[in-house]
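Asks: Below is the sequence, then the predicted model.
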Amino acid sequence: MPESQHTTPSNPTKFITVFCGASPGRDPEYVEMAQELGREMLKRNYGLVYGGGSYGLMGAIARTIHEGGGKVIGVIPDALKKIERPELEGTNNDEVFGEEIVVKDMHTRKALMNKLTNAFITLPGGYGTMEELLEITTWSQLSIHSKPVILFNMKGYFEHLLKFIEHSVEEKFVVDWSANVIVAGSTAVEVLDKLESYVPPKSRFELKWSDVDTTPKEDFV
């Protein structure tokens, strides 16, 4: 029996949205670390909200939590199903882990993922993962939400991004306080510990939003 199956959460009280790649990356350790995050989420009884894919890091964490008895909600645009959950010709390889919600476009996907979740963790990925991370970070800066935004800095993958943020602050394109929206950890335990102790930086903008698609129903802390 896989380790993840020793813990069987029922009805998680909080959900974490995980942004990550539909690719496994070059090093098998990326997948192993995604699975470890899934096991740690099971231990702490967190449900998963993710992009709905079956492959790469997406599939690794979703499969781990689903097979361990955890709650998984996949949110995927209809147009992406053939890329992130393709059916092989003549066979049904269209795996679905837990509940699937099909939406019309990328904006609706992110808005719903924000509405369903209490926190965000970003794992390695490509352009799409970076876009998701930076948009949700911008939403925090603009007071659309105050939820934890955590990087799982696997194998130093995000070191260049973290240095870019430091450089942007030095060059006065990112304001000092908003540099602290993103917090990074290098292990699954550290990532979840930092998520649980996260204190959102106070936005100097203090904007008020009424868009029901992006206003969170509950913050993590």
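Replies: Received, thanks.
Asks: only C-alpha atoms for contact and neighbour calcs from this point on.
Replies: Noted.
Asks: The most centrally placed residue in the chain: which element?
Replies: In the chain, the residue lying closest to the centroid (CA atoms, centre = their mean) is Val18, at 1.7 Å. Here Val18, judged by DSSP states H and E, is contained in strand 14-19.
Asks: for comparison:
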Amino acid sequence: MEVGSEMRQSRFKSICVFCGSSQGKKSSYQDSAIELGKELLTGETVGELKAVADMHQRKAEMARHSDAFIALPGGYGTLEELLEVITWAQLGIHDKPVGLLNVDGYYNSLLSFIDKAVEEGFISPSARQIIVSAPTPKELVKKLEEYVPCHERVASKSSWEMGQLGYSQTYDISR
């Protein structure tokens, strides 16, 4: 990444980008996606092809191999993947930054909803800090680089990893 006229090394080796399967109605969405690609790519070969059994394994693999997450404007699938990695951060499953590329205010309503949930006591103020948002790729990547987790952990990472290894827990919710 360029800073002034010098290049600096990113703290991220791999960033998982969630995006819509269509380009949307505004050209600014596509333009921002291209700009983000230029901001992230270093000229090295990126990505790999890995067969997985289902969507859950796909998301777990992407999360396991990523150092950060970015959501571009998108639909239900993008929102589902975004909320899952936010929830995992809240639970302490990971401490990776989660960014919203808020192109033309696309995510303003979602951010307002989250702020309302904080105001009403459904999300803690520290958990609100999990989400990093910016209107441009350059600003978002800078904020992600500077991100320091400050939310409380609910579950230990080791308990999550045991669950991923095939162990399961049963909870009695009938009380």
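Replies: Sure thing, it's come through. As the structure is a computational prediction, the values presented were derived from the model and not from experiment.
Asks: so what number do they get for TM-score?
Replies: TM-score of the superposed chains, computed with TM-score structural alignment, normalised by the length of the second structure, equals 0.81; 154 aligned residues with a CA RMSD of 2.0 Å.
Asks: helices or strands up against the longest helix along the second structure?
Replies: Longest helix of the second structure, by residue count under DSSP state H: helix 76-91. Counting contacts by 3 or more CA pairs under 8 Å, 6 or more residues apart in numbering; DSSP states H and E, helix 76-91 of the second structure is packed against strand 15-18, strand 68-71, strand 98-101.
Asks: post-alignment, the helix or strand that the first one is followed by versus the first structure, mean distance?
Replies: Sequence-wise, the next helix or strand beyond strand 15-18 of the second structure is helix 27-40, with elements assigned using DSSP H and E. Relative to the first structure, and after both are superposed, helix 27-40 of the second structure has an average distance of 0.8 Å to its aligned residues, where the measure is mean CA distance after the TM-score superposition for the first structure.
Asks: Show me how far helix 27-40 of the second structure is from its chain's centre.
Replies: How far helix 27-40 of the second structure lies from its chain's middle: 17 Å, per CA atoms, centre = their mean, to the nearest Å.
Asks: cool, stretch 40-57 of the second structure as well?
Replies: Its chain's C-alpha centre lies 15 Å from the corresponding centre of stretch 40-57 of the second structure when counted by CA atoms, centre = their mean.
Asks: Next one: the counterpart of Lys59 of the second structure in the first structure from Gly126 of the first structure, what distance?
Replies: Under the alignment (TM-score structural alignment), Lys59 of the second structure pairs with Lys110 in the first structure. Separation of Lys110 of the first structure from Gly126 of the first structure (CA to CA, to the nearest Å) stands at 16 Å.
Asks: higher neighbour count, those two?
Replies: A count of neighbours by other CA atoms under 10 Å puts Lys110 above the other of Lys110 of the first structure and Gly126, at 21 against 13.
Asks: which residues does that one contact?
Replies: Neighbouring residues of Lys110 of the first structure by CA atoms under 8 Å, 6 or more residues apart in numbering: Glu132.
Asks: Now do the strands in the first structure.
Replies: Along the first structure, counting by DSSP state E, strands occupy 14-19, 46-50, 72-77, 99-103, 119-122, 149-152, 182-185.
Asks: Just want the angle from the fourth one to strand 72-77.
Replies: Counting by axes from the mean of the first three to the mean of the last three CA atoms, to 10 degrees, strand 99-103 of the first structure lies at 20 degrees to strand 72-77.
Asks: helices or strands up against strand 99-103 of the first structure?
Replies: Using 3+ CA pairs under 8 Å, 6+ apart, strand 99-103 of the first structure sits against strand 72-77.
Asks: nearest spatial neighbour of whichever residue in the second structure pairs up with Val189 of the first structure, skipping sequence neighbours?
Replies: Using TM-score structural alignment as the criterion, Val189 of the first structure maps onto Lys138 of the second structure. Leaving aside its sequence neighbours, Lys138 of the second structure sits nearest to Glu39 (CA to CA, 6 or more residues apart in numbering; 6.6 Å).
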